Structure formats: structure tokens, C-alpha cells
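Visitor: Please find the sequence and the predicted model below.
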Amino acid sequence: MKNRLFILLMGLNFCVIASENEAKEEVWIDGDTFYKSIRHKKQSTIYFGKWSNYVSQFLEDDNYFVALQLDQQFDPLPLDDKKLPSLATLAAVSDKNTRKEYYRFLESFGRTYGISHMVLPDTLDHTDFEKEVILEINQHSPFYFIHKSILSYSVPDNRKDYESASGIKPTIWVASQDANTRKISKWSDKVSRESQESFYRDLKQSKRTEFLPAYDLPNSLTKAIFSSGTLAHDPGHIFPIKTDVITYLGLDLPLKMRLRQYVEVLDYRVPGIPCIVDLREGDRKVQSDDILITKELNHHNSALIFPQIEPDHSDILIAQMLFGAMNVSGRSSLKSMRQVDRSVLLGFTDPEQVGFHVKPHLGIDSLAMIAIKKYATPGIQLAVVKNGQIVLEKSYGYYTYDSLLEVSRNTVYDIASVTKVMATLPAIASLIDDGKIDLDDSLSQHLAAFKGSNKGKITIRQLLAHNGGLRSYVPFWSMMMTGDRLDAFYYQTPEDEARDIRTYGLEPHPSMLDSLKSFIVRSELIKNPQNYNYSDLGFMILHLLVEEVSDQPFDQYLSEKFYRPMELSRTSFSPIKNGISPKDIAPTEYDNRYRNYQVWGEVHDRNALVFGGVAGHAGLFSTARDLAKMMYMFLNDGYIGGHQYISKETLSQLNVRYFDDNRRGLGWDKKDGEKDSASSYASDQSFGHTGFTGTMVWADPEQDLIYIFLSNRIYPDANNWRLGELNTRTQIHDVIYQSLKKLN
């Protein structure tokens, strides 16, 4: 390696010039007047105030040191084929660690190419953030990145000029800049011995620093600069974009395909549909309400302004920023620029970006199609989330076996017992956070009807773990019937009774709910109440407890606390009543025991139906994408989209086994190695739940992995058990784990 020249700032106006070997005679020579000098062919530092065609010959010559002046582009080698971020780009980067990492790269890059020093631009006519970058990079390596302001106005051309100025042969020089007296003086004239010793210590320390060769800007660093340096020009506050349909006008086909993972994408303008115009690869006609993707702000439109450098797979990042799956955090002093916080949306990425060695859908596709061909279910909808990003969201088959309505990502499914962990469990957790209940509270503390009953001393903890001694299932709905008809007083009107019109989950007769509550209170316990016994009744009771303590209807409480702020637009009890079209809902069974018609758009579970379609054990409808958000909230310590929905402390109490011979946590199903629904590869810390209609949600904290499987396997007959016989849900879970690069 070359014998290096080092610079140290001494106060505001001094620049120390020293060599590794004090006996060397070293001076600085202005590159523009270099050819006028004939005395310095060895051990000279050639300073180039701007790039010249003959710079490269000195970079390759060990006899010379080269100092290059950085301009606004901040690129020491502007004529090579490597694109480096400009000063303005670095100023926009909000993450300080990313900026520091780039400073380290730039120094290594410069040393690799033979640049001994980089001279920083002065701070005049620069923004505050640009001045901050100039200061930071000098502080990072003051021996390498030199402030232009500390150089002498006139650098002597040869050693004789130095000798004339001082009268002696120089070894270490301090070049001072003074507006009135530009002079060169000896080290000892300016600093004390203590300062000299400090300088030598710093000099020796700097020489022990190892610099790995750096030829190209690493993609990881490019990605960090791109992510942290993108600006949002958003005077109308339209970011993140929230719509189901957009128009994209641009040449970036990977980006266009990526946008289609989020929304429907058109190729042409439609009035009222947001239009994204991509200006990165050429000019296009822009209308005043267009949303721009650009690298320069030349319009008044709302725009994302990206750095000049782009990482591989930039389409992933651009789409995430447009729709709010990641922050837009670039810095700017312009008032029309703003930082956009991440929303509750989960972004999409490619599997290989988050640790998959093969794309998981390759194995999943065949398993899903086998299940459909063998009539295990007419359709399937699933999602896989890794590291907080969706790597797979896919739909298979149709609503029914006649193949008329194709399953899409917007198809809503009856999730059956998954309701227990997507509704009742978060509601209970929220009440714990609010200090209104405790896990060891008894039912009689909150529900007067249970005082003195055989259930009065059962705790919330026991109910959540199915360890309260309750019976597995009681067909309460059948207790309201005589023969194949409702008892007379359960009909709304005499006309309904005459025509046997049952309003069911829409507006059941109030006496139905009163009877149901009475049946639950008076129901018997199992023979050994201390034993584990999976039961719907416990979650029916918890539903009543939530309403009593919150003083709100169960569905309203959940909507206000979770579903609405998390933008779960397709998650609802009684979906038709709440504005979801029947054509967007997968049907379940033909109910020939109670309703005598095809169930489509109302809850399949008959006890939940008597509750009015809103119950703690069943009744919720949702999509894989919405459920993925909820599971991510649980996996991410209760936090998503800038809001803490459930405290980490409360969540830590749920994913724990409390009772002997009981594999379950509180609400959550867990693995026991015997009757597991989850993959054998899933960790012991993983948790989830299944549903009777053919549904499953599962999360693994160790792998930061979420799996959602939805189907309507009970169409048209609830006694169709082929999905379980084929073990489709578990086998697909296996494929996901097998596709990962590393399995613990």
C-alpha cells in the first residue's frame, strides 16, 4: 500500500500535513499547475480541484498521492460506470446509521482506487441537511475527508517555496488560512507538545484501521439509501394510496406486476381512478391530479421522489411505499415534503428476499389442486407471511363444485372456531390492558347470572385454556324446537309461524337469546371438571363477559378496538348485514337440520346463529389477507401500523401452557407431538387455531412466519372429512418450512 498522507483538523483554521516517515519531504501541489513544477516527481500530493483527464495516471502511480475535490455530485470518479449517491441524496437519507455506513464505504472505495484524500465542498449555498452530511463525513474520518476551507488559498508549487517561507527544511507543516496574512509556519509555532503527541497517537491509530477493498456499492447499502432517502411530495396528503383500482402508465413491467399484488391495475386513464405516472425512464404527459414516480421534482403533483441510485428489486420497495407497507422517511426542508408513516398494510416481497431457497407455491399448488380434485373442498385461499411481508397470497378453485364463481383474494370465508382467537381472545386481552379484568377473575365477579351456579368459580384463565370443566358441545338450538319446527313463541309474528319463517342470524326473536343464556348457565359440567376438554361453551360465556364489562355489543367493541383501525374491511360478523355482497362470500353447508336451505352469507354454526350471528366461539367472516394482519399483530408484540393494540406484557401470558395434560395456551392451540394441526417443523413457541369449516391460522415466532389457510370444505355437506383425511393444511405447512433456507 502507498505511503499515505494524513490530515488532522486543529481548531477551525488549521490543517496538519504529516507523513508516515518524518524524513520524507512532502508538499501539496495544485494539479492544474503540476506540469509547471519540475522538482516534485516523488512523494508529492497532487490536489485536483476538479476532475481532469490526466488524474487517472496519478491514481495508478505509487510515487504520488492524489487528493480529489468532491462537488455536488459527491462522486470522486465521475467518469467511471459506477453510480454513487449525490450530496443531495445523502442529505435526504434520514437514517444516521445508513449515512455512516456509506461514509465507510466511500473511504474504502477511494482508497481502493488510489485516492489518498477527498476534499469536501464548502458549505456555502447548501441546505442544512447537506451541511450536516459534510460535517458528519469529516468527523467520520478527518484524516481522509478534508474540509476545503482549511486548505491554504495558494498551495506552493515546490519545496523551495516552502523553504523560503520558513527558512528551514520542513518535515511536518501546518497550513493556516488567514484572510490578511496567508502564511506557512512550522508545527512547533502553532501547537504545543501535548497536541503533537495527541496528533501522533491519532495518526498511528488511523494506520491500524483495516480497509477492505470496495469496488462497487453493495446492494444492501443501495437498498438502505433508497429506502431511507425517498421523499414524498404530498401537498394533498394522498399517501399512502388507499383504493382497490389504479392506473399505471410507465415502462417498469416488474413494478406493474408488483402493483397487481395490491390492487387491480389498469393500462389506461379512467375518470375517478388514481393514475400513477412513472417518469423514471422518460417524459410523459402529466395531468394535475396524477401521482408521479420520479427522480426529480419538476411538477406540483403528488410524487414519490426516489434517489438516482436504485437497488435490485426496487419494484418491491416502490410498491410498498405507494401503498403504505413501509415508511417514506426521506428528509427535506421543503414544506411540501413530508414523511409518511407505515400503515397497517402488509407489503409483498419475493420469497428469496426473506430466506426461502425455493418458491413455496411450487409445492403448494399441487397439494391444493389435489384437495380440490378429490372433492375435499371446492376452493382454497391462503397467505404466507415471512418477516412481516407477504411472500404468497393465492386462491384456488371455486366457491362451489359447479365452477361458476372463482375464488379470489377478496373472497370472504366463514372462519368458524378461528373466531375464538381473532375475536374473543383480542377482546379479553384488551380488557386486561384496560385494567377491567384479570385472568384469575371468576365468572361470578362479572356475570351475576353465574353467581351460585356450578360455573361461578371458573376463572377466565380456565375458560381460555378449555380447562373449566365445560361440555364440548351442546346443541342449544335444538332445545328451542319441537319436532322440525321452532317452538311457537320463538317466531317473530304469527305470520312467520304459519309460514315457518325463521329470521335466524339477522334478527332472531329476543327470547331466543334469553333462552340460550339460560341454557348455558344451567348446563352440566363434565365428570372430571379439572380435566382439559375443548369446549365452545367457554367462549360463548367469554362473549357475554366482554359485553358486560365493556358495556358494548361484542361486534361493536371488536370493530372499534381492532377491525376498523386495522383496516380489516372484509372482516365482520353477519357480513351481508355489514355491506359485503353475497357474491363475495363462499357458501358453507346445506342445513337440513335447522334452516332447511343452503347457508350462504350467514354463520354456519347453529348456536352462533341463535346468538344473532355474533358469538365468541364462531361467526366471524374474513379473508386470508385480513387474518394475516391480525396474526402479524399478535406476532409483533401487539404492534402494527404505528399503534400498540395489545401490550407485550399481556400477550406474553397467552402463549403459555398453564395446566397439566393440556397442550393449549390461553386461546391458542399449540403443538404436543400427537394431534398437531401444525407442521412438525414448527417450533414449540408457535401458536394458532383451526376451524370446523376448513380453516387454519398459525404463527411461529422463531421463524417470524405466518400461515393462513381458508376453505369451505363443508360445502355442501358438513360431513365431508376428506380435507382432514388428506391432511392438506398440515402438508402445505410442511412445504412452507421445507422451502426455507434454514430450519432450526
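Guide: Received, thanks. Numbers count the residues shown, from 1 in each chain.

Visitor: from here on, contacts and neighbour counts on C-alpha atoms
Guide: Noted.

Visitor: In contact with Glu22, which residues are there?
Guide: Thr171, Ile172 (CA atoms under 8 Å, 6 or more residues apart in numbering).

Visitor: From Asp487, how far off is it?
Guide: Distance, Glu22 to Asp487, by CA to CA, to the nearest Å: 107 Å.

Visitor: helices and strands around the helix ranked longest in the chain, which ones?
Guide: Secondary structure of the chain read by DSSP state H shows that its longest helix is helix 96-112. Judged by 3 or more CA pairs under 8 Å, 6 or more residues apart in numbering; DSSP states H and E, the packing partners of helix 96-112 are helix 128-140, helix 219-229.

Visitor: Take this one as well and set it beside the first:
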Amino acid sequence: MRGYLQIVFILICISGYALDTEPNEEVWIDGSSFYKAIKHRKNSTLYFREWAPYARQFLEDEDYFVAIQLDKAFDPLPDDNIDLPNLTTLAAIGEPQLRQDYYGFLESFGRTYGINHMVLPDTISLSLFEKEVIREANKHSPFYFLHKSSLSYSLPDTRREFESEADATPTIWVTAQDESTKKLSKWSDKLDDDERLSFYTRLRAAKLVEFIPAFELPPSLTNSIFTASTIAIDPHERFPLQDHRISYIGTDQPLKRRLSQYTTVLGYRVSGVPCIVDLRNEKEKVMEGDIVIGYEPQNSDVTTLLLPKLEIADQDVLVGKMLFGANGIKGRSSLKGARQIRNYGYLGYAGPEWSGLDSYHLQWIDSLANDAIKKFATPGMQVAVVKNGSVVLEKEYGHFTYDSLQPVSKKTIYDIASVTKVVATLPAIALLVDQEKIHLDDSLSSYLKEFSKSNKSQVTIRQLLAHNAGLLSYVPFWSMMMDGDRLDAFYYKTPEDEAKDIRTYGLEPDPIMLDSLKSFIVRSKLIKNPSEYNYSDLGFMILHLLVERVSGVPFDQFVIENFYQPMGLKHTAFNPIRNGISPRDIAPTEYDQRYRNYQVWGEVHDRNALVFGGVAGHAGLFSTALDMAKMMSMFLNDGYYGGRQYISKETLDQFNFRYFENNRRGLAWDKKDGKKDSASRLASDQSFGHTGFTGTMVWADPEEDLIYVFLSNRIYPDANNWKLGELNTRTTIHDVIYQSIRSVN
């Protein structure tokens, strides 16, 4: 009796909530095969297959009261060509708000199609997470998502009984699929010939009605559900992939092309090379050690990326980012070996539109780059753009030299000149601050005693970083090694070198010479007003010495071991030839007629950095656009990259701040002041970056989650070639990037 009263109470609430006027009949549509209803006679119910042909008729006729039973597919209209997430997919979503957003969509979807109620599946044999979805949906909208326990399970056996029940009280009848078939057959047999003829006539007529879907799952919600419900079965903790080569066995060519942006991809198995087997479209043989992409779990010992059966645009982007650690794999599951994987912060790859840029507008970059080359501003260049953690543009233009013999490639390494200050010296100092081995407001002489009696004894580390220490802009220490137009005889390595004037001293400087150079720095003069801003290389030469003194290791070893090596910057090095990089991969710079008397190729262009052995705090580093993008990504992500916190956010925040009046710079970073900006006028005030004498630039904007890298060898073959600056190529390309964002928004 108590159960009966409960049912009546719920059904009365349902009927009052669903319609302004009480319908004169109720229709049950079974969820598994979706028997559909169409009005035959007053106060009667018929069951049919295929909802789509009749949806519009139900929408136009308020006399019908439709409820649909959901099964584990969780799709009220499975034949409407609209993909909806199934119960397993919803259960994998670990974000409560995203699940709530979907329940709201599903109710709107149902009401749009004339469905007054959805009856939730039984929770028997469901997983813990699936039961949670059932409870949440009912709680979200208790008068729309109904528990079957609140409904009647009996279907009247006779038409008279049906009419009597329908007149007596609003009722939604619930039956299993096989029982519905029997009941329909039994009940329709009681119709006379005329009634049956009318029934089939109306059925045939209804099928002629064109059905046009009126409500689809929004792409943004689909993408969010896809991302949140993808599950990693990773018993051996192989995600994220960071292999130099992989094999891909499958038919998804867009995915294969996308994976090739991350690493070398083979189309066949090779011993010792990880193999990705894609089972989504065709069955493939899975072997021990394979990595599977599919919709169904494999053996619990098989590393598997379980994807939801949802069609999304650019699915290859998300799958690639998940496999290679540029996106978390957040789906939850009770399956053995399942684990949630955080976003490691590696750079991913995507098309411009996927990240919110207009690819058509970005084509202006090609025009600007080619125009600069045509006008001999630089023989070649690399450009990289990263938006929202994805590389959306990575292009190379021109050649190593103007003779066009060797084209620039993604692996071409450039001398990045003063960009060294922010991708070598800055992180080194920041790390020592993090480790509390130095403090920004400590005096220089606290760590370098040789400065204690100099005119720089009270200069602080903060002042050095901000170019506010009163140091001279530049002192040609290299010229102190000259005797007329030749080297001082002391600096030739061998008598043969002196006889032939071969100047290879730069790669292996004499310790006595280095001591002399350091003494020159200590004794160097200050500008007239030491409290004024004055851009200076000397400050970063001093910071180089400070890093070595405090850390106890050479400067280049310190940044390699703490940053470049663990970050996977394979094409970043001081003295690249000495470190095993072929000259064929290095863009040449100037023909040095003042000091070396030869074409500089593979050694640092900056002469002061050269006499320090090619390693200095102000210049000397060589790199590619992609490696620099990774380094800038670490800064933009508050010191996090590749699953590791390199520098704390609190420390990095101190560097992206202006401390001194009439000084646009932060600590090492160049910033905008609206006067002589290197960056686009559209960049935010929070943006930061740096340029280099050789024709380089890096810039990041936290407000847009945007990174821009421009590398060139504009000083080939003459450092007095200023056309790149006159054309304003670097800044104009930066403008185009921002404009491509604005054109989408």
C-alpha cells in the first residue's frame, strides 16, 4: 500500500510538472529498441519502431505524453545520427560540473524532441561510477530523469482495461523489450480489420515525413566530454610517450600525420620500437608490449588509450596530446591498470583554428618572411607560434646563405645572441634564488669577493638583472688581446697558428687569459649616473661568474644539467660543434674581418663571449625555434614543464616585474613601455621576452597564453646589415599573430 501511494504521488507530481494541461493519454516508448507511439484512436496507445519519422508529429500534438527508457547506451534516440555519450563514458568523467552540464543538455535535448520523461536504467550490475551517474541525473532533475522504481510495470492485457486505466489516472507503463513485443502483438490482435487498416495507413504516412534534427551536442561540450572521459589503462606506466621513434599500425591517416609532428613514425613493426595499434576502425593483431588505441578494453596487462565513441573535429589533436603528455588523461575507471595521468606540460601540436587563430590571416607571415629574404634582410629564418600549449605554426624560410644551396630546416641551429640572457642566465639565477643560495637584494661582493673593493661592491643582483647597475653598455675585451691587426703573440696556441694567423683560441681560452678578462670586468668604469637604466652585457657576464662561484660547476654545465637536458632540448648548446652538432645543421653568421679573419660558422658571433670560451651569460647559446618555444613554455607555465617544476611560480613572478623608474625592463626580461617596444603593440603589459643581435626574438604573453619565437642569421655575411630592423619584420609578424587571434574572436 505504501509503495502504491508513493507511485501515485510521484506520478501526480510528474504529470503536473511536465505539461500545463494534463494530457489525455500517456505513451511508453521502450528504450532498447525504441518502440514508438502514434495516436490511433482516442484514449488508445500503439507501439511502433523508429522514433525519427514521428518526432515532428509528437512535437505538434500536445495530446501525447512520451517517456523513453534509457539503457547503458544512454541515448534516447539512437537512430537520429547524433552521437551522445553512453553511460560508461559519463561514468568516466571525474568532473562533477561537467556531468551536470551534460544532464542539463540531455534534458533540453529530450524536451526539444517531444520527450516528456527519460527513465533511468536499473542500477543492478552497474559499476560504482555508473551508479553515481544514475543518482546524479535523478537528483539534477527528479521530475524528468525518473527511477523505474517509481513507475508501473504492468501493461493492460485488453483494450478495455487499457482505456479504463488511462481514464482513471495518468500512468506511464514500463516493460522490457521482449515483453513489449509480445504485448503489442497481443493487443493489436484485438483490433478489427478497419482499425488495423487505419493503423497501417497512418504508419505508412508518418514514415514519409522528413525528419530534420533540431538539437545537437555543442562541439565545446563534446570536446570537454571526450577529453574528460578518455581512460588510460597503463599498468606499466608508459604514458606519456617520449620515444624518438614509434610504429603506428592503423588506418587513421590524420592521426598518423599528427603523431609525426611529435616523433618519427614508422608504418611497420620494428624490434625495440614502441608500436601503437589502432583498433577503432579495423581489427589489428595486438602483440605483447603494444600500445592500443580503441573503444573497448583489452587484457588488463595491455597499455590502452580507451576513447569514448564520440565524433569530434580534429580528434587527432587530442589523441596526440594525450599520448605525448601535452594533455592529461583524466577518465576514471574501476578497470584494472587504469590510472589518471596529469598534464605533463609538454608542448602539443594543433592547427591554428583549434587553438583560436585564423590560419588564413597567418598566411601573411609567409609574405613578410619571404619579403625579408628577397630584400636581403636575412638569408633564412625559423618562426614558431605556440597558443594554449600547442604548436600551431612551426615554419622555416630561406637558406643558410644567399647562394640558396642549403635550405633552412626545423633542425637548423641559430646563434641566439642576447636571448642567452633570458634562457640561460635568468633560469640559472632564478634556480639559485629558489634554492636560497642567493638573494636578489644581496650585493655582488657577498658572493664574488674580488668585487668587494671595486666600484661595484654595493651593486645588487637585482640591479644587474634589470640593467640598472650603472655598468657600461659594452667593453670590447677582445680588443685587449690584439696587437695591431693581429693577436698578441701570447694568444696563439702554437707557433704554426701564429705563422698562419690561425685564431682558434676562442674554443679553449687560456686560464691566464680568463683571469685577465675577469680583472678587466672588475676594474671597468661606471656610467656618469649609476642609478640610471643602461642596457649592459657586463652585468650578465658578472652573473655568469656568480652562478659558477655559487654552484661550483661551469655555467654551461649548470644550465644543461638543470634545464636543457631534462627538458629534452636536444638542439640547444654552447659551442655546438664541440658538443657533437654538425656544421651542416648550424646557420653561419658574420665573416669577421675585425678579429678572426674568417667566416664564423658554428662558434659564437659575439667576440666577448668568444674570448670566454664560447660560454657567457650575455651570449653564446645556439638553438632552434622549437627548443626556444619549449623553454618559453616553461616560463609561461610558472616554471613547470614535462612533469617537473623547474622553478617556483613565486620566484618567476619576481622576474616579470618592473622595479626601477624610467626602466621598462623586468629582471632580465624586456617588457613593453609603448616607446621602443620590440613586441607587438597588441601584446599585453604582462608579456615578456627578449631580442638578440643576430636577428632573434622570443616573447610570451600570459594573457593570451601565447609564445612567439623568431630566429634568423641576419648578420650573414655582414653584421652591419640592419635591413631586418628597418623592415620591422620581427615585430610585424608578431602583429599578424595577434591579429589572427582578434579575427577569430
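Guide: Arrived safely. In this text the structure is predicted, and so the values were computed from the model without any measurement.

Visitor: coming back round to it: mind listing what's buried along the longest helix of the first structure?
Guide: 98-99, 102-112 (16 or more other CA atoms under 10 Å).

Visitor: And for stretch 551-564 of the first structure?
Guide: Phe554, Asp555, Tyr557, Leu558, Ser559, Lys561, Phe562, Tyr563.

Visitor: for that stretch, the distance to its chain's centre please.
Guide: 25 Å (CA atoms, centre = their mean, to the nearest Å).

Visitor: contacting residues around Phe48 of the first structure?
Guide: Asp30, Gly31, Asp32, Val55, Val66, Ala67, Leu68, Gln69.

Visitor: Leu357 of the second structure now?
Guide: By CA under 8 Å, 6+ apart, the neighbours of Leu357 of the second structure are Ile737, Ser740, Ile741, Arg742, Ser743, Val744.

Visitor: now do 10 Å
Guide: Gly351, Lys387, Val392, Ile737, Tyr738, Gln739, Ser740, Ile741, Arg742, Ser743, Val744, Asn745 (CA atoms under 10 Å, 6 or more residues apart in numbering).

Visitor: ok, now Gln72 of the first structure?
Guide: Here Gln72 of the first structure is in contact with Ser86, Leu87, Ala88, Leu120, Pro121, His126, Glu130 (CA under 10 Å, 6+ apart).

Visitor: Include distance to Ser343 of the first structure and neighbour count when you put the residues you listed into TSV, please.
Guide: What follows is the contacts of Gln72 of the first structure, written out as TSV (distance: CA to CA, whole Å; neighbours: other CA atoms under 10 Å):
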residue	distance to Ser343 of the first structure	neighbour count
Ser86	30	17
Leu87	30	21
Ala88	27	19
Leu120	39	22
Pro121	39	19
His126	33	15
Glu130	29	20
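
Visitor: Among the residues you listed, which are located in strands?
Guide: Leu120 (DSSP state E).

Visitor: State the distance from Met326 of the first structure to Thr230 of the first structure.
Guide: According to CA to CA, Met326 of the first structure and Thr230 of the first structure sit 11 Å apart.

Visitor: Between the two, which contacts overlap?
Guide: Ile318.

Visitor: out of these two, which sits in the busier spot?
Guide: Thr230 (27 against 23; other CA atoms under 10 Å).

Visitor: correct me, but the more buried one touches Leu297?
Guide: No. Under the criterion of CA atoms under 10 Å, Thr230 of the first structure is not in contact with Leu297, lying 11.9 Å apart.

Visitor: biggest separation within the contacts of Gln72 of the first structure, which pair?
Guide: Ala88 and Leu120 (13.8 Å; CA to CA).

Visitor: between these two, what contacts are shared?
Guide: With contacts taken as CA under 10 Å, 6+ apart, the residues that reach both Ala88 of the first structure and Leu120 are Gln72, Phe74.

Visitor: so Leu392 of the first structure sits in a helix?
Guide: No. Under DSSP: H, G, I helix; E, B strand; the rest coil, Leu392 of the first structure sits outside any helix and is assigned strand.

Visitor: In contact with it, which residues?
Guide: 261, 348-351, 359-361, 382-386, 707.

Visitor: Quick check: the aligned residue for it in the second structure?
Guide: Aligned counterpart of Leu392 of the first structure in the second structure: Leu393 (TM-score structural alignment).

Visitor: now, of the helices and strands packed on helix 96-112 of the first structure, which is deepest in the fold?
Guide: Mean neighbour count (mean count of other CA atoms under 10 Å) peaks for helix 219-229 among those, with a mean of 21.
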